[in-house]
Every structure is written in C-alpha cells, then in structure tokens.
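1. my questions concern the predicted model and sequence given below.
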Amino acid sequence: MNKSVLLAALGAGTLITLAIGTLPAAAQAQPRPDTEFCAKMRAQDPGGICTPKGEYVTPEKVYLPDGTVKIRSTGN
C-alpha cells in the first residue's frame, strides 16, 4: 500500500476517534440555567439543581416556577 495513502487513512481514523471521544465532554459542559427563581429556591432549600425547564429539583421536591411544589416520592 502506498505510504501516503496509509498515513492519510491513519490520520483520518485518529481525527474521528478524537472527535467521538470529546462528544460526551461537550454534552456535559453545557451549563444548567440558573434563573432568579432557582437562586431563590436554592437559598431556601439548598442541594438541588435547576433544570432546562426552569424547575428547581431537590432529592425530595420539585419546585415549579408557578409556585407549586411536588413531593417526588408521592408525585403530588
């Protein structure tokens, strides 16, 4: 096989491998939104995260921006 063709194939394979390897890191690098609502709820009940929907979620509760609170264990 021609040496330049072999090097080109190896280089393309390396680039594809690197591109695929960085996909999970790029997906995790996107920050969660932090609205005023989430900041207020975090001060009230620390330890949760703000979802892309703007909800503040703790292990026990889901705080919705409209003011309702759902208990995660019961769904109410």
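-> Structure's in. What do you need?
2. when you work out contacts or count neighbours from here on, use the C-alpha atoms and nothing else.
-> Will do.
3. ok, now how distant is Tyr56 from Ala27?
-> Noted for Tyr56: a distance of 21 Å to Ala27, by Cα to Cα, to the nearest Å.
4. in addition, the following structure is provided for comparison:
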Amino acid sequence: VHRVPEGVEMHQAALTEPLSCLAHGWDVINPVNVGTKVLIIGSGIIGLLWACLLHLHGLRRSVTVSEPQPRRREAVEKL
C-alpha cells in the first residue's frame, strides 16, 4: 500500500503498477528493431499499453495482438 502523492489523481495512480510491468518488460526485450515480429496476447490494459509503446517505437506493421473478445479486439484495432 502506498500513499498517493498530492496532485496525482486516482486514475493516474491506478496505472502505476501496469506501467511498471511495461518498463520492466521493455528492459528485458530492448532493443527491438523495426520489422521484428511481436505477438501481444490479450488486449487488456497491459496489452494496450504494449501496443502503444511498440507503435511509438516504430513497430506498426509487425505487431499482432491476439484477443478473443470482440469488443477488446475492436479497441486495439483502432490504435
């Protein structure tokens, strides 16, 4: 349990743990070259954050997201 600092909204604080998972994962797989094939399994919050991070690093066409739920699949396709 951690105290949320003054000025940080609860919805921002809620992303702390998912973003820390992303930062650790990025340290493990970096460097990732453009054209490297990447599979993201699931498009929950962490999957969506991965898709965004990889997109920002130029991996746009080589990322595949596997998601069985139609609503989540539609959300990730909009990225």
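-> Received the coordinates, thanks. Since this is a predicted model, take the numbers as computed values, not measurements.
5. what's the TM-score here?
-> The TM-score (TM-score structural alignment, normalised by the length of structure 1) is 0.26; 39 aligned residues with a Cα RMSD of 4.3 Å.
6. my guess is Leu53 of structure 2 is in a helix, correct?
-> Yes. Counting by DSSP: H, G, I helix; E, B strand; the rest coil, Leu53 of structure 2 is part of a helix.
7. which of Tyr56 and Ala27 of structure 1 has more residues huddled nearby?
-> Neighbours around Tyr56 of structure 1 and Ala27, counted as other Cα atoms under 10 Å, are more numerous at Tyr56. The numbers are 26 against 9.
8. surely the more buried one is in contact with Glu36?
-> No. Applying Cα atoms under 8 Å, one finds Tyr56 of structure 1 not in contact with Glu36, separated by 10.8 Å.
9. Leu49 of structure 2 is in what secondary structure piece?
-> Leu49 of structure 2 belongs to helix 45-56 when assigned by DSSP states H and E.
10. which positions within the helix or strand following that helix qualify as buried?
-> Moving toward the C-terminus from helix 45-56 of structure 2, the next helix or strand (DSSP H and E) is strand 63-66. Applying a neighbour-count criterion of 16 or more other Cα atoms under 10 Å, one finds Val63, Val65 buried in strand 63-66 of structure 2.
11. could you check the angle the following helix or strand past strand 63-66 of structure 2 makes with helix 45-56?
-> As assigned by DSSP H and E, the chain's next helix or strand after strand 63-66 of structure 2 is helix 70-77. Per axes from the mean of the first three to the mean of the last three Cα atoms, to 10 degrees, the angle that helix 70-77 of structure 2 makes with helix 45-56 is 20 degrees.
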